[in-house]
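**Q** A predicted structure for the sequence below; I have some questions about it.
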Amino acid sequence: MEFKVKTGGERLDKVLADNTELSRSLANEQIKAGLVRVNGLAKKPRYTVVEGDIISYQLPEPEVLDIQAEDLPLELVYQDQDVAVVNKAQGMVVHPSPGHPSGTLVNALLFHVKDLSGINGVLRPGIVHRIDKDTSGLLMIAKNDQAHEKLAQELKEKKSLRKYLALVHGNLPSDKGVIEAPIGRSDKDRKKQAVQANGKPALTRFIVLERFGDYSLVELQLETGRTHQIRVHMAYIGHPLAGDPLYGPKKTLKGRGQFLHAAQLGFTHPSTDEIRVFKAPLPEIFEETLERLRKDY
């Protein structure tokens, strides 16, 4: 695989990490192992790239994961022959990856739910949509392929209901609003998403529920489902999520990551065509933080 350097002046290992799926440390290892070439020649990680350089590289062989059912705590809000709804705990990764081979929602689903759709393969059985590791709340799970296709299509057509509650920094100037700004992978940090002119369309609606001076409780409704959408959009308008280690300030509310909870989920049942809406209460740490803010403000 290869790419052409658009802007020179930076180290080879950084440019490689910024333009590929490789982390900075793995990029460094690949360069030292002689698996990276610049215009056909091996270079050191500190080599300063020049505009027009052709960098060729190899992706490491993917780690083969053996996905096992695990008896992990799992809150099943609803379940029938077609669909399940779970309230994911904060701190739980949705599906396995090389960095998280076990302890995920999928491992728990394999233990607690009898049937799961296979459309997304062995790593993501039943997973129709995702939320971040440190985001808590509701997810729909497909138990067969027919249900999966219908639920996924409804998401694509922006007909599903997805409402979140979040604590954000600052006092928003308006009680409600719409953030419409395209999102794509950040040019500066491959681990982050950003508002980009060439990104995919993204729309988030918000309503301010409570104000606490330095913080606000906000209800957000997703019209699209881009990676980190709420976190990116709120940071973009100057009100990043409290506790967000990636998009927020270092001085923030103490918690276990961003204060973001998928509180409501609604969809058309794939077999009955009935509109089903589910709600999940805030996690204990979120509720306790809210009470403390109400008391102090």
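**A** Nice, I can see it.

**Q** CA atoms for contacts and neighbours, from now on please.
**A** Fine.

**Q** show me where the chain has its helices.
**A** 12-19, 24-32, 105-112, 145-156, 229-236, 284-296 (DSSP state H).

**Q** show me the one of those that comes nearest G266.
**A** Of all the helices of the chain, it is helix 145-156 that lies closest to G266, at 10.4 Å by Cα to Cα.

**Q** between the helices of the chain, which gets nearest to V38?
**A** Closest approach to V38 among the helices of the chain is made by helix 12-19 (8.9 Å; Cα to Cα).

**Q** chain center to that closest one, what's the gap?
**A** 23 Å (Cα atoms, centre = their mean, to the nearest Å).

**Q** so can I have a markdown table of the helices of the chain showing mean neighbour count?
**A** Output for the helices of the chain, formatted as a markdown table (neighbours: other Cα atoms under 10 Å):
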| stretch | mean neighbour count |
| --- | --- |
| helix 12-19 | 22 |
| helix 24-32 | 18 |
| helix 105-112 | 21 |
| helix 145-156 | 18 |
| helix 229-236 | 22 |
| helix 284-296 | 13 |
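
**Q** out of these, which gets nearest to G99?
**A** Of the helices of the chain, nearest to G99 by Cα to Cα is helix 24-32, at 13.2 Å.

**Q** just checking, what packs against that closest one?
**A** Counting by 3 or more Cα pairs under 8 Å, 6 or more residues apart in numbering; DSSP states H and E, the packing neighbours recorded for helix 24-32 are helix 12-19.

**Q** can you give me the angle the helix it packs on makes with helix 24-32?
**A** Our comparison of helix 12-19 with helix 24-32, counting by axes from the mean of the first three to the mean of the last three Cα atoms, to 10 degrees, yields an angle of 120 degrees.

**Q** and helix 12-19, what does it pack against?
**A** helix 24-32.

**Q** swap the cut-off to 10 Å and go again
**A** strand 2-4, helix 24-32, strand 54-56 (3 or more Cα pairs under 10 Å, 6 or more residues apart in numbering; DSSP states H and E).

**Q** for L72, which of those is the nearest?
**A** Closest approach to L72 among the helices and strands packed on helix 12-19 is made by helix 24-32 (31.5 Å; Cα to Cα).

**Q** so how far is the closest one off the chain centroid?
**A** Centroid displacement of helix 24-32 relative to its chain, using Cα atoms, centre = their mean, is 25 Å.

**Q** and for stretch 162-171?
**A** 16 Å.

**Q** returning to that earlier point: which one of the helices and strands packed on helix 12-19 lies closest to G177?
**A** That would be helix 24-32 among the helices and strands packed on helix 12-19, by Cα to Cα, at 37.9 Å.

**Q** please compare the first structure with the one that follows:
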Amino acid sequence: MRAGWREAALNHGWTYRDKVPPADAGTLVSDWLADRYRHSNGVVWQQRIAAGELDWNGVLLTGDRVLQGGETLGWRRPPWLEEAIPDQWETIHDDGDLLVINKPSGLPVMPGGGFLRHTLTALLEPTGARPVHRLGRFTSGLQVCARTPHTRALWSKQFRPNGGCRKVYQAWSRRVPGLELGQCLTLSRDVVERPHPLLGWIWGPEPLDDAPIRKRLSAHSELELLERTAEGDRLQVTITTGRPHQIRIHLAQLGSPLLGDPLYLPHREISAIATPGDGGYRLHAWRLVADGLALESSLPPDWGIP
């Protein structure tokens, strides 16, 4: 294993619990879970029930049965192998409470997407610090953490839309038509929740067709072209709203998704086989201005090579 990386390792498993809405009464447990967790079909859930991995209101579920509505289902997921992760970073600011690091690409911030212990949250446990917000796994750069609930709450407010926090990123994207060196482009377009075959619903750009939209959030981004190469554009992207995957979605909305983005595709399409945690794109949280602090993180060593 190369220096600065933690080897792939088994965790201790995890128990997922779900409260069944009364409206879902009459559905088989296996069918309900297959709809709730799109990664596994009803047959797989029946196998898990037979293996003794499910409980019903805290009691072992010995066979598939019809839901009554209102019960709590628990899935005791057996230990699984978590991928290797980078586990070293540069500290940008630490006053004993507020901690800001330069997160490496590939390190998940919080549990999810197959990660439980191989996360920044778990690595920070000995320090008492916890993340205030969440950069994407493959987004590098400024990640704000704090040791006290009071400071986490204060900074969480800063990161809300129009909370006063100014976040500046660098990104490599496909060429942005009409944008020239030194020019700026303002985007004020909603990010919307669209259907996804693996996840049920996912945030993305507004579709070109009449696909259903469950929810929408206003979002604001400002682009500036820093460099243009044959492979793509290096952009400075400033945001104040911080919606889910906002920069990836806004660039896809323009028809210029991030280089290597496996999820957000040209023509506002979303891959049916990729998820937000899949990597390949180049996005770095570069500068941050908030609460009297102005912070900057160094770019990854290979940043100038698209």
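**A** Nice, I can see it. Everything quoted here is computed from the prediction, not taken from an experiment.

**Q** any chance of TSV for the helices of structure 1, columns distance to I127 of structure 1?
**A** TSV is the format used below for the helices of structure 1 (distance: least, Cα to Cα, whole Å):
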stretch	distance to I127 of structure 1
helix 12-19	28
helix 24-32	29
helix 105-112	8
helix 145-156	8
helix 229-236	18
helix 284-296	26
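
**Q** tell me which of the ones you listed sits nearest to Q196 of structure 1.
**A** helix 229-236 (10.8 Å).

**Q** quick one: that closest one to structure 2 mean distance?
**A** Helix 229-236 of structure 1, aligned to structure 2 and superposed, deviates on average by 1.0 Å (mean Cα distance after the TM-score superposition for structure 1).

**Q** save the helices and strands packed on helix 12-19 of structure 1 as TSV, and put in distance to G103 of structure 1 too.
**A** Output for the helices and strands packed on helix 12-19 of structure 1, formatted as TSV (distance: least, Cα to Cα, whole Å):
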stretch	distance to G103 of structure 1
strand 2-4	35
helix 24-32	24
strand 54-56	36
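
**Q** nearest to P73 of structure 1, out of those?
**A** Comparing the helices and strands packed on helix 12-19 of structure 1 by Cα to Cα, helix 24-32 comes nearest, at 33.7 Å.

**Q** any idea how far N87 of structure 1 is from P283 of structure 1?
**A** Using Cα to Cα, to the nearest Å, we find N87 of structure 1 at a distance of 10 Å from P283 of structure 1.

**Q** quickly list what's touching both of these two.
**A** Shared contacts of N87 of structure 1 and P283, defined by Cα atoms under 10 Å, 6 or more residues apart in numbering, comprise 136-137, 261.

**Q** name the nearest of those residues relative to R24 of structure 1.
**A** For these, the nearest to R24 of structure 1 is S136 (29.0 Å; Cα to Cα).

**Q** can you find the partner of that closest one in structure 2?
**A** By TM-score structural alignment, S136 of structure 1 lines up with S140 in structure 2.

**Q** residue in structure 1 matching L223 of structure 2?
**A** Residue pairing (TM-score structural alignment): L223 of structure 2 is matched to F206 of structure 1.

**Q** you'd agree its match is up against L222?
**A** Yes. Contact criterion Cα atoms under 10 Å: F206 of structure 1 and L222 qualify, at 9.0 Å.

**Q** list residues touching both of the two?
**A** Common neighbours of F206 of structure 1 and L222 (Cα under 10 Å, 6+ apart) are 163-164, 230.

**Q** hmm, back to that, excluding sequence neighbours, find me the nearest residue to the match of L223 of structure 2.
**A** Closest residue in space to F206 of structure 1, ignoring its immediate chain neighbours: L220 at 4.4 Å, by Cα to Cα, 6 or more residues apart in numbering.

**Q** what's the counterpart of the one you found in structure 2?
**A** So L220 of structure 1 corresponds to V237, using TM-score structural alignment.

**Q** quick one, what contacts that match?
**A** Per Cα under 10 Å, 6+ apart, neighbours of V237 of structure 2: 167-171, 184-186, 221-225, 247, 283-286.

**Q** now do 6 Å
**A** By Cα atoms under 6 Å, 6 or more residues apart in numbering, V237 of structure 2 lies in contact with 168-169, 222-223.

**Q** which of the residues you listed sits closest to G112 of structure 2?
**A** For these, the nearest to G112 of structure 2 is Y169 (23.8 Å; Cα to Cα).

**Q** T148 of structure 2: neighbour count?
**A** Per other Cα atoms under 10 Å, the neighbour tally for T148 of structure 2 reads 14.

**Q** just to revisit the earlier point, is it true that the match of L223 of structure 2 touches G177?
**A** Yes. F206 of structure 1 is within contact range of G177, at 5.5 Å (criterion: Cα atoms under 6 Å).

**Q** compare those two (neighbour count), which wins?
**A** F206 (21 against 14).

**Q** tell me where the stretch 201-306 of structure 2 has strands.
**A** 215-217, 220-228, 233-239, 283-290, 293-296 (DSSP state E, counting those that start in this stretch).

**Q** I misspoke; the intended subject was the stretch 51-200 of structure 1.
**A** 54-56, 75-79, 83-88, 136-142, 161-169, 176-180, 183-185, 193-195.

**Q** against structure 2, where does the longest one fall?
**A** Yep, that's strand 161-169 of structure 1 we're talking about. Residues 166-174 of structure 2 are where strand 161-169 of structure 1 lands, counting by TM-score structural alignment.

**Q** aligned counterpart of G204 of structure 2 in structure 1, please.
**A** Alignment note (TM-score structural alignment): G204 of structure 2 maps to A194 of structure 1.

**Q** just give the number of residues close to that match.
**A** 25.

**Q** nearest spatial neighbour of it, skipping sequence neighbours?
**A** Per Cα to Cα, 6+ apart, closest to A194 of structure 1 is S186, 5.0 Å.
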